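1. Build the 3D model from these lines:
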Amino acid sequence: MDAEIIFRDASLLNMTAAGYVWVVSEQALDAANAPEGLLGLRLVNATNEHAHIQDSIYVLASAIRDMNNSEEIHAPPSDCDNSGSIWTTGRLLFDYIRKQTLDSGATGHVAFDDHGDRVHAEYDMVNVRAQGEHVAVGKYFYSKEAHRMRLELKENDIIWMGRSPSKPEGFMIPTHLKVLTIEEKPFVYARKIEDGSDCSEEEIPCPHYNSTDDSDQMYCCKGFCMDLLKSLSKSTNFTYSLALSPDGQFGSYIIRNLSMPGAKKEWTGLIGELVYERADMIVAPLTINPERAEFIEFSKPFKYQGITILEKKPSRSSTLVSFLQPFSNTLWILVMVSVHVVALVLYLLDRFSPFGRFKLANIDGTEEDALNLSSAIWFAWGVLLNSGIGEGTPRSFSARVLGMVWAGFAMIIVASYTANLAAFLVLERPKTKLTGINDARLRNTMENLTCATVKGSAVDMYFRRQVELSNMYRTMEANNYDSAEKAIEDVKQGKLMAFIWDSSRLEFEAAQDCELVTAGELFGRSGYGIGLQKGSPWADLVTLAILDFHESGVMETLDNQWILRNNMLNCEENEKTPNTLGLKNMAGVFILVLAGIIGGVFLIIIEVVYKRHQIKKQKKLEIARHAADKWRGTIEKRKTLRASILPNQRRAKSNGVKEAGSISLAVERGVVRRRDEPRVPRYLPAYTPDVSHLVV
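-> Sure thing, here's the model as predicted:
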């Protein structure tokens, strides 16, 4: 068996001599070469099958009773080998069995953990003597008063390794640890308490002891690392008090008083708290790197990650004019120009053609006017926009040939626009502008592309180590931020082009906001580990616990709960589906219609004002014409009267006859009157209108 091989090799290495203590499982106690002084646990009543059967039946009956009261029980499938059939009642029964507890069973206290294994059982502490004799020297049992497992040991009855008369001294391990962390989503969320309320069940109190202004502020912390800390404390059996980083930094190695003769090198942030023994443990997304490992102890990584680049997805042109994107600006201008050029040529062809310039009688006797310029423009636009043309079509053969060519041109333009618009909706948006850390734009200091990381972080140390990235580091060093939060916010607002940071955090941000994306492959791969003091006795225990968490699926559960949150899949699905046009995309079309309405209203106002002005001019013209006609009539009457009086006067003089009586006629300069009428002015007043402004 394996225990015999281990005891054999340990004996060859002299690890079974005085000064060593071996505590083994029940199976290892029965090894043939088990050394004298060995200690092990043996289950009480292990051979009493009746007691175990009794407790098992009681637990099973209690579980079935509880499930019957709240669940619907179904019969198991007839074919157990059929992998496609799932008996849901069986899974429920297993869950109910795990919840059962028996305080005073035949085999002691009966309870189960999450995996269904029994806990709080009663054990005898067995000491191996000469010739393989097993002697009970204590008990490990469940205490009803303390509600926990207790160990009672008779140390005086124990035979120690190498027949040592006294117990090996060993060393004491503190069980209450001062743990530090730092706010870093999604690993640690810190919520400030201002109203004196308590933290929730999933949160841990984490005060912030500010070393700069000696002010203490209370926070509540939760997240990936906080759940990990809870699991570690349970599995390795320690208590803790949690606090945030005093200066809010992970820690970097700096030189104080560089210009002074006695320059001093020291660590800041979380690392400095461990190095100077002001804390026992760091539970945070602390990157394992050579610089830190020289001064502190790291556990095995609980999360593997690398370095990546976060940037904002390149946006297309303004969504206000999305409907214009299928054609370039130059092509739109050429189409607009072509419409009016074709309209002008149509007008000229129809104007100068002998079959279009003159009015030709139709079959029905009606006449059709020649095509004017406005009708030609209306025709060209109507053909392009595929609208019905009811009037104003060309009549000459030459103009109609051009109209057919223009119709073919319009068909090609409209079909191309429709196809290209569909392509714009279906094709993926460009995801990244950068290809990764080897992108020439990042390494070329002449490019106007700002990139940054966090000051004094593990990423900052990585760039310091890489000689080939020295030029890039010198450029980004002046842009580095104090915190990742501020840098990510600037990326969202477009103030920072690229933020270089841990992949876990940046992938989380990209999952939360689909406008953000990580660029290129990971580089500088490493992992997050638990930080401890150099030579800490908890290092091995924490490492073993983390390895067990990886195997049991605890880490995968934490990933799904805090990091992935099923948001990344939603972003990927959105990228694969075609873009759907909405008001945001087509707002420009509605604005165009609104502009047409406003333009139409403005033009009709101009038309109304112009028409009123024309009516006023027409009225003045009518008055002038009426006055002119009256003046002409008066002149005609005068001419007629003069023409009728002169012959009579000549005839009277020639005959020498004068009329008798009181009536006589006299002609005074063209004025005719009777002698008994009063005298009137010699000349008739004539109204002469001002017709100089009229055009006849």
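2. Could you use CA atoms for every contact and neighbour count after this?
-> Will do.
3. Confirm that Ile255 sits in a strand.
-> Yes - Ile255: assigned to a strand according to DSSP: H, G, I helix; E, B strand; the rest coil.
4. distance of it from Val459?
-> 19 Å (Cα to Cα, to the nearest Å).
5. Which one of those two is surrounded by more residues?
-> Val459 (21 against 12; other Cα atoms under 10 Å).
6. The more buried one contacts Trp501, correct?
-> Yes - using Cα atoms under 8 Å as the test, Val459 is close enough to Trp501 to be in contact (6.4 Å).
7. Lys99 contacts Phe112, correct?
-> Yes - counting by Cα under 8 Å, Lys99 touches Phe112, with 7.2 Å between them.
8. Mind listing what's buried along the strand ranked longest in the chain?
-> For the chain, the strand with the greatest residue count under DSSP state E is strand 516-532. By 16 or more other Cα atoms under 10 Å, the buried positions in strand 516-532 come out as 516-520, 522, 526-532.
9. Just list what that strand packs against, helices and strands only.
-> strand 281-287, strand 297-298, strand 303-312, helix 503-512 (3 or more Cα pairs under 8 Å, 6 or more residues apart in numbering; DSSP states H and E).
10. One more, please, to line up against the first structure:
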Amino acid sequence: MKKKIMKNNKTLIDIQLIVWPIERIKNDKNNCKEENYGCEPNRLWITQDLVCTRLLNSSSLVVLTQSERADITAFRPIKSTLSAVASALGFYRVPTIGANIKDTEFSRKNLYPTFLRTSPPYSDDAIAMVRVLFHLEYRQIVLITIEADQNGAEFAAALAAHKIHIQAHITLNLGSKSLEELKNNLLEELTEYTANTVLLCAKQSDSEIIFNASTKFTGAGRVWLLSEAASNAKNIPKGALSIRLKQSMISSLRDGLAVAKAGIKSFKQNNSLKFNPPKGCQHSVSEWTNFAEEKLFDELKRQPIYETLSGEQINFNERGDRKGMTYEILNAKEFGGPLVVVGNLNGRGELILDDRAIIWPGGLRRKPSELTLPKHLRVTLVVDPPFVYAFKVDEYSRCSKLQFLNNPTINVEGFQVSGPWFPCEKLENNKKEFYCCSGMAVELLFLISEGSKRINGEEKEEKEEEELIVADNSFSFELKLNDSYGAVLLGEQEGEGFKLTGMIGELDADRADMAIGALSINPERDRFIDFSEPWLYHGIQILERWRPKRSPMESFLQPLKNSLWLSLVIAVFLVAFVVYFLDLKSPFERFYSSGQDPLFEKAEQEERVSIGESLWFSWGVLLNSGVCEKTPRSFSARVLGLAWCGFCMIMVASYTANLAAFLVLDQPERSLSGVNDPRLRNPSANFSLATITHSATYQYFKRHVELSTVFRKMEANNQPNARSAIQALLNGSISAFVWDSVRLEFEAANNCELRTRGALFGRSAYGIGLRKGSAWTPHISQAILRLSENGTLERLEQKWIRSPNKNFRPCFHFEPKAPARLGLRSMRDGLVLVASGILLGAGMSILERKRGKSLQKQNSSICCKMVKIIKEKKGEGTDSLLLRLSAALCDEKRKQKEEKINKNIFIKTTPMFVPELNFGRNPCNVYCPRCHHFIQTITKPIFGRFALICSFICILLLLFPCALAPIFLTCFADYEHFCSNGECKHKIGRYRRCFKPKFFV
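-> Okay, the predicted model is just below:
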């Protein structure tokens, strides 16, 4: 049928109406292939029979429409036919306007480049759904779509773009499942998620099957939102909400013709040239394809806004889809009954919805809650006093028995913990270990689990009115221990993404529903889990070991550094040895001696300064004790002695001044002053700072650029947990520990060796972690606010943090404010040094007296022996002076000996004279090879090789005071044996300690 639209006797548009009966495809079995969803027509046959033969007959524009009674998704041949026609017309560049064609597939411009439609696609229903969800305050839904349905895929993408959280996207394949299998599948899927809002996007026939399979989920408490296609089902559940486009097929067709009329008119006015559209599939006009079609299509899209009979404006988006349409919000008052309009959404996005007119599932007037709360929660926590205490038990039921004993007090890690106690478990080496847990976080969890019925310890009365019913938000829980709070880490391999550890990983992997404890709220964690309202605020603080000011025994050494003391001791020995060698090798050592000195010859052996006398001179000058022994004899040694005296004067004066300043002046504060302390900003090599690896404090230092130096410094010292960090601080492995202020103040209050320093920084709070999108998040937050208002949180803080150990005495860290005065306590080390010198001198005096008596006895015995020998050789009549003196001495000694015998003091027989050749520390009986007499040698201790080695070893071991002992003590000395004959004095032999004795011929 052809018709001409006339205006002012001029032909504007030629219209050709073509009716294509769908029964023609269904009856042609050769061109219709049966599939699961209906008959699939032959697209090539449709193109040849309909497009090439009837539509491409010099048509400038084609308008496609369908019957209003037909559902485009209910009968597959209709959709396939329209798709084949629109695709072919797009290939031949003929503009096409679709009226009442809503399938989302036609928005694909790569397949339908010239397609324009006056009805929005089904995927735009999601925008109207989003408005309804926002109005009802539903943000979490379960979406049900059909497999291979592009409308459902676009629907899900539109919901996600508008920040609607889809807990589950259930895609059903209805062709391969029976009704019973579908019921079981929906039962398993819908019971797993907490969202009560179910959004269905499917065609009419599929929706009816889904409603039959989900009868258990269409009652009270659930909300069903249906797309426009799904709202045509005949078994819609009672209380379901749906949307419907406020446009009929006639109005859509009228809008399409209006767009065609205006577009062609504008095209003819703006283009004076005449173009001929293609007349068939074999006839191609390059001018039309390359120029005219594009101009005409643009004129159709950018025409001025047209007012239709309904008062709406015609607008198209970049894909050629109609936008700005009005939707009706419908409500099913009865099961399968008619849908009643309860609201409208205009083209400007303004929603008018009468909530009081809505009948909800189950016939209720009250809106169902957004989420269904699970009544049993898996809670993960970390052992971290005072928030969580735990001790191991053999039986899981033992913790329950403690509840019946009225929560007895149990010693856990040195703290008296009173409970309440709850059973908890931990997986170690694929084996479950059982514990009993308590603490501030555990008791807080217990109070929250009792729900909103418990307010200030009293049971709230239940209201009978439906509007005032309070939802039961109580729950039961099971506790599981973890090793760490968790962190967000980058994957080890490229493209692996983020890796979540600890309690954060448990929540993300759905192995736990809640995480409680000292879990700080930070941006890294908030991306993957939800946090409740804070239940305890804190900051970051520094903990250090308290080192009180003390006066050690070696405080008199503190004015000078160890390096200077070592150099001074080395200088003493060096000067002593140099003086000795200068005096020994100088040829003018006797220039001071007088030839008239009668003792000159006798003093010849003692003129030079010995090594002991040289050391005594060196120490005496340094200690300003005066030199009354021998001084250096040679001129060169005396010059060195003068230089040494000047050096010692300077050193003593400097030491005295520094000692006075060190003891009198106030010392600067050695502890840290906070995060801005120079020792933190520019840490030295011997200062070590630590925190917990991958913790919230660790992330704080990592985020702040100004603390990058501190972060790099403490990387090597970080600890795995707070317990090991505090232990490392106590044993001196680290200098300071940076962590949450609450835990550090708790440790400092219970250990007087620790104290917190500086002001708080990096303020944060502890929150309860839940899975992302958890239904419990608002309820847990409300419970925390309720406990905060009635003072319960303050009571918990007082019980667990401020006074956890009643038997512990408070710490007093006294720091003197005035300068330190010099007193007995400060100089006790000097007095101890004097007392040690007195005791050492007394001991040496006793040893010297004993040694003197022993030598006197030996000399008397030798004299007696020599007198006897002389008498035997010279006879009794000799008048030698020596013989008379010896005889007199022997007679005197004999008388003394007889008196002692008479007094019964001791009895001693005169030893026999036996010549001996072995040399030792004591005199021995030998034959002198020089004077040819049998004598008893005279011994003299000297500084030998053994004493030198011992002194050197003491210096290497930094035992400087002990280095002098081998020089002065005879137990380290060698002994030389001399002839006792006064005229001979021959050196007979030498006893060398730890070496072989030496004999001089």
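11. Superposed, what's their TM-score?
-> Here the superposed chains carry a TM-score of 0.49, computed using TM-score structural alignment, normalised by the length of the first structure; 418 aligned residues with a Cα RMSD of 5.3 Å.
12. quick one on the thing from earlier: next SSE after the longest strand of the first structure?
-> helix 539-552 (DSSP states H and E).
13. Show me what counts as buried in that following helix.
-> Neighbour counts using 16+ other Cα under 10 Å place 539, 542-543, 545-546, 549-550 of helix 539-552 of the first structure among the buried residues.
14. And for stretch 54-67 of the first structure?
-> For stretch 54-67 of the first structure, burial by neighbour count (16+ other Cα under 10 Å) applies to 55-56, 59-60, 62-64, 67.
15. sorry, back to before: which one of the helices and strands packed on strand 516-532 of the first structure is the most hemmed in?
-> Highest mean neighbour count among these (mean count of other Cα atoms under 10 Å): strand 281-287, with a mean of 26.
16. now the angle from that one to strand 516-532?
-> When axes from the mean of the first three to the mean of the last three Cα atoms, to 10 degrees is applied, the directions of strand 281-287 of the first structure and strand 516-532 differ by 150 degrees.
17. Report the secondary structure element holding Gln782 of the second structure.
-> helix 777-789.
18. Give the buried residues for that helix.
-> 777, 779-784, 786-787.
19. ok, so of those, who is nearest Leu190 of the second structure?
-> When the buried residues of helix 777-789 of the second structure are compared for distance to Leu190 of the second structure (Cα to Cα), Thr777 comes out closest, at 20.3 Å.
20. From Asp530 of the second structure, how far off is the closest one?
-> Distance from Thr777 of the second structure to Asp530 of the second structure, by Cα to Cα: 7 Å.
21. and for these two, which residues touch both?
-> Leu770 (Cα atoms under 8 Å, 6 or more residues apart in numbering).
22. thinking again about what came up before, which SSE is immediately downstream of the helix holding Gln782 of the second structure?
-> Assigned by DSSP H and E, the successor of helix 777-789 of the second structure is helix 792-797.
23. next helix or strand past that next one?
-> Reading on from helix 792-797 of the second structure to the C-terminus, the next helix or strand found by DSSP H and E is helix 828-874.
24. which SS state does Asp103 of the first structure fall under?
-> Note that with three-state DSSP, the state of Asp103 of the first structure is strand.
25. any idea how far the nearest residue to it once chain neighbours are set aside is from Arg98 of the first structure?
-> Nearest residue to Asp103 of the first structure, sequence neighbours excluded (Cα to Cα, 6 or more residues apart in numbering): His109, at 4.6 Å. Separation of His109 of the first structure from Arg98 of the first structure (Cα to Cα): 14 Å.
26. Ok, Leu346 of the first structure next?
-> Distance of Leu346 of the first structure to Arg98 of the first structure, computed by Cα to Cα: 91 Å.
27. counting contacts, what elements does whichever helix or strand Lys295 of the second structure is part of pack onto?
-> Assessed by DSSP H and E, Lys295 of the second structure sits inside helix 293-301. Where contact means 3+ Cα pairs under 8 Å, 6+ apart, helix 293-301 of the second structure is packed against helix 249-270.
28. mind listing what's buried in the helix it packs on?
-> Neighbour-count burial for helix 249-270 of the second structure, counted by 16+ other Cα under 10 Å, picks out 249, 251-261, 263-265, 267.
29. list the helices and strands that helix packs on?
-> Helices and strands touching helix 249-270 of the second structure, as assessed by 3+ Cα pairs under 8 Å, 6+ apart, comprise strand 62-65, strand 96-99, helix 293-301.
30. mind putting these in JSON lines, distance to Met440 of the second structure included?
-> Output for these, formatted as JSON lines (distance: least, Cα to Cα, whole Å):
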{"stretch": "strand 62-65", "distance to Met440 of the second structure": "70"}
{"stretch": "strand 96-99", "distance to Met440 of the second structure": "67"}
{"stretch": "helix 293-301", "distance to Met440 of the second structure": "67"}
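31. Ok, which of those comes nearest Leu568 of the second structure?
-> Closest approach to Leu568 of the second structure among those (Cα to Cα): helix 293-301, 100.7 Å.
32. Quick one: name whatever helix or strand follows that closest one.
-> Using DSSP H and E, the helix or strand that follows helix 293-301 of the second structure in sequence is strand 315-316.
33. So which other helices or strands are in contact with that next one?
-> strand 322-323.
34. The strand it packs on - contacts with which helices or strands?
-> Counting contacts by 3+ Cα pairs under 8 Å, 6+ apart, strand 322-323 of the second structure is packed against strand 315-316.
35. isn't Gln305 of the first structure right up against Trp501?
-> No - contact criterion Cα under 8 Å: Gln305 of the first structure and Trp501 do not qualify, at 10.5 Å.
36. so how many other residues sit close to Tyr975 of the second structure?
-> If we define neighbours as other Cα under 10 Å, then Tyr975 of the second structure has 24 of them.
37. That one and Ala749 of the second structure, how far apart?
-> From Tyr975 of the second structure across to Ala749 of the second structure, the span is 66 Å (Cα to Cα).
38. now do Gly641 of the second structure
-> Separation of Gly641 of the second structure from Ala749 of the second structure (Cα to Cα): 61 Å.
39. One more: Val575 of the second structure?
-> Noted for Val575 of the second structure: a distance of 57 Å to Ala749 of the second structure, by Cα to Cα.
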